[in-house]
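Peer 1: What follows is a protein structure lacking sequence information:
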């Protein structure tokens, strides 16, 4: 029974399979131009792919915690890739999607509850926190592979723009999550190395960290600096700022087009 239970705890959920199926079908629609609205197809493709990356981000935390000594993550459903099993479905899925729609920013919310007292060793604690944003970084590398491999021949323009925007979301998620701000993974990386007194003083701030970062990004000077860094990283991966911006324009299809981007049929 125990063995069957452990298998069930690690079985990929039908919810996650469904989201991947939506990603595949809408990705096909973007590629073939089958959809009546290229913008709607891009919106559904990028949003479903973004949710898939959120699930993988949280799975990476949980899987690393499992190997670090917290055997409770399986019973909590964190190893099934089911986003509905996360501690806060609102923080984990709804808010990150809203952030994308409002500002083109990829920012995973806090989701899986790790029983840290079961894990021994500061390096293990740091690695558990780093695993999530490292997953976003890996996702960005995969999304940009056609660009840095110079393998874009035959890739439809709409799909190319969608990949570029999805890569932008992954890069922003990785950068923001690595910030040493309480409540974000970057702080989780350094927290085990701080004194007990500092950790206790900072702990109450964790619930405001995500909100503070998002608020700061609305400050024009901060926003400009941040996106300069993001576009610089994308450029090193072969993606131009124009491609990422056009992907975002397609994604927000309900807004008036700027006319700056070529239409997907071009």
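Peer 2: That came in fine, so what should we check first? The structure presented is a predicted model; accordingly, all values stated were derived computationally and were not measured.

Peer 1: When you work out contacts or count neighbours from here on, use the C-alpha atoms and nothing else.
Peer 2: Will do.

Peer 1: Would you check that residue 52 makes contact with residue 19?
Peer 2: Yes: under the criterion of C-alpha atoms under 8 Å, residue 52 makes contact with residue 19 at 6.9 Å.

Peer 1: give me every residue that touches residue 60.
Peer 2: 128, 131, 132, 135 (C-alpha atoms under 8 Å, 6 or more residues apart in numbering).

Peer 1: er, residue 130 actually
Peer 2: Residue 130 touches 61, 178, 185, 186, 188, 189, counting by C-alpha under 8 Å, 6+ apart.

Peer 1: can you do 7 Å?
Peer 2: Counting by C-alpha atoms under 7 Å, 6 or more residues apart in numbering, residue 130 makes contact with 185, 189.

Peer 1: rewinding a little: out of the contacts of residue 60, who's the most crowded?
Peer 2: Within these, residue 132 tops the neighbour count with 28 neighbours, counted by other C-alpha atoms under 10 Å.

Peer 1: Just give the nearest non-adjacent residue to that residue, would you?
Peer 2: Closest residue in space to residue 132, ignoring its immediate chain neighbours: residue 57 at 4.3 Å, by C-alpha to C-alpha, 6 or more residues apart in numbering.

Peer 1: Kindly indicate whether the one you found is helix, strand or coil.
Peer 2: When classified by DSSP: H, G, I helix; E, B strand; the rest coil, residue 57 comes out as helix.

Peer 1: re earlier: which two from the contacts of residue 60 end up farthest apart in space?
Peer 2: Largest separation among those by C-alpha to C-alpha: 128 and 135, giving 11.5 Å.

Peer 1: Does anything pack onto the strand or helix carrying residue 224? Which helices or strands?
Peer 2: Element membership for residue 224 (DSSP states H and E) is helix 220-236. If contacts are counted by 3 or more C-alpha pairs under 7 Å, 6 or more residues apart in numbering; DSSP states H and E, helix 220-236 sits against helix 157-177.

Peer 1: okay, now the one to match up with it:
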């Protein structure tokens, strides 16, 4: 189907991996916020690995159609944090970091199976490829310094209070710039080169590390 971002053979793997990646990402935000004293996400049932609690229908459809989407944002109330800046940074970073962890687990299991001489079904290979690739994409993508991504939230907590106030004033325009960069042909000159260099580097580094463990 030409209107989809993925072909029909990839689609089942994409759906399963999205369920895993989005769920783990949002759970990580909610769990870290909860551990720092914010019960907001917990009270809304977000400290869970149940995908139903985290998936956004529109965001899921977007990623299937355009290769770009989102899950339901985790509500965070900084009022409950004893150290709002540190807690805010760690809560924001927890989501992307969880995707890096999932990709690492994918490599670990893959090379572990190969080292053990397990006969791997051809149907399983695309799953591991998609699991690793999509989680690395989410790791890098969510660290971009544009609202509403986690990278932007981290920058908010790193800068001074005055600068944070100024960033808030221009946040709506930042979101517009972000959408233009991602959804228009400008992506060929902005996002695409970044992913074509950073993703292979991270993937290659993880591959070498885990292959070195088993071989």
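Peer 2: Here it is on my side, so go on. Bear in mind the structure is a predicted one, so any value in this text is a computation, not a measurement.

Peer 1: List the residues that contact the counterpart of residue 65 of the first structure in the second structure.
Peer 2: Using TM-score structural alignment as the criterion, residue 65 of the first structure maps onto residue 33 of the second structure. Applying C-alpha under 7 Å, 6+ apart, we find residue 33 of the second structure in contact with 76, 91.

Peer 1: Looks to me like residue 33 of the second structure is in a helix.
Peer 2: Yes: assessed by three-state DSSP, residue 33 of the second structure belongs to a helix.

Peer 1: Next, the angle from the longest helix seen in the second structure to helix 125-142.
Peer 2: Secondary structure assigned by DSSP state H gives helix 84-115 as the longest helix of the second structure. Helix 84-115 of the second structure and helix 125-142 are oriented at 160 degrees to each other (axes from the mean of the first three to the mean of the last three C-alpha atoms, to 10 degrees).

Peer 1: Quick check: buried residues in helix 84-115 of the second structure?
Peer 2: Neighbour counts using 16 or more other C-alpha atoms under 10 Å place 85, 87-108, 110-112 of helix 84-115 of the second structure among the buried residues.

Peer 1: Isn't residue 177 of the first structure up against residue 184?
Peer 2: Yes: between residue 177 of the first structure and residue 184 there is a contact under C-alpha atoms under 7 Å: 5.4 Å.

Peer 1: Of these two, give the one with the bigger neighbour count.
Peer 2: Using other C-alpha under 10 Å, the more surrounded residue of residue 177 of the first structure and residue 184 is residue 177, with 27 against 24.

Peer 1: Check which helix or strand the aligned partner of residue 15 of the second structure in the first structure maps to.
Peer 2: Aligned by TM-score structural alignment, residue 15 of the second structure pairs with residue 47 of the first structure. Assignment of secondary structure by DSSP H and E places residue 47 of the first structure within helix 38-68.

Peer 1: how near is the residue nearest the centre of the second structure to residue 85 of the second structure?
Peer 2: Against the mean C-alpha coordinate of the second structure, by C-alpha atoms, centre = their mean, the closest residue is residue 138 at 3.1 Å. Noted for residue 138 of the second structure: a distance of 23 Å to residue 85 of the second structure, by C-alpha to C-alpha, to the nearest Å.

Peer 1: same thing with residue 93 of the second structure?
Peer 2: With distances taken as C-alpha to C-alpha, residue 93 of the second structure is found 12 Å from residue 85 of the second structure.

Peer 1: What lines up with residue 188 of the first structure in the second structure?
Peer 2: Counting by TM-score structural alignment, residue 188 of the first structure lines up with residue 153 in the second structure.

Peer 1: give me the number of residues near its match?
Peer 2: Counted with other C-alpha under 10 Å, residue 153 of the second structure comes out at 21.

Peer 1: Could you check how far it is from residue 100 of the second structure?
Peer 2: Applying C-alpha to C-alpha, the value for residue 153 of the second structure to residue 100 of the second structure is 18 Å.

Peer 1: With residue 108 of the second structure instead?
Peer 2: Residue 108 of the second structure is 12 Å from residue 100 of the second structure, by C-alpha to C-alpha.

Peer 1: same check, this time on residue 159 of the second structure
Peer 2: Going from residue 159 of the second structure to residue 100 of the second structure by C-alpha to C-alpha gives 25 Å.

Peer 1: same check, this time on residue 151 of the second structure
Peer 2: Relative to residue 100 of the second structure, residue 151 of the second structure is positioned 15 Å away (C-alpha to C-alpha).

Peer 1: what does residue 214 of the second structure give?
Peer 2: According to C-alpha to C-alpha, residue 214 of the second structure stands 20 Å off from residue 100 of the second structure.

Peer 1: Name the nearest of the contacts of residue 60 of the first structure relative to residue 228 of the first structure.
Peer 2: residue 135 (22.2 Å).

Peer 1: My guess is the closest one contacts residue 57. True?
Peer 2: Yes: under the criterion of C-alpha under 7 Å, residue 135 of the first structure makes contact with residue 57 at 5.6 Å.

Peer 1: show me the contacts for residue 247 of the first structure.
Peer 2: Applying C-alpha under 7 Å, 6+ apart, one finds that residue 247 of the first structure lies in contact with 161, 162, 164, 165.

Peer 1: Rebuild those residues as a markdown table, extending it with distance to residue 202 of the first structure and neighbour count.
Peer 2: Shown next, in a markdown table, are these (distance: C-alpha to C-alpha, whole Å; neighbours: other C-alpha atoms under 10 Å):
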| residue | distance to residue 202 of the first structure | neighbour count |
| --- | --- | --- |
| 161 | 41 | 27 |
| 162 | 39 | 30 |
| 164 | 37 | 28 |
| 165 | 34 | 31 |
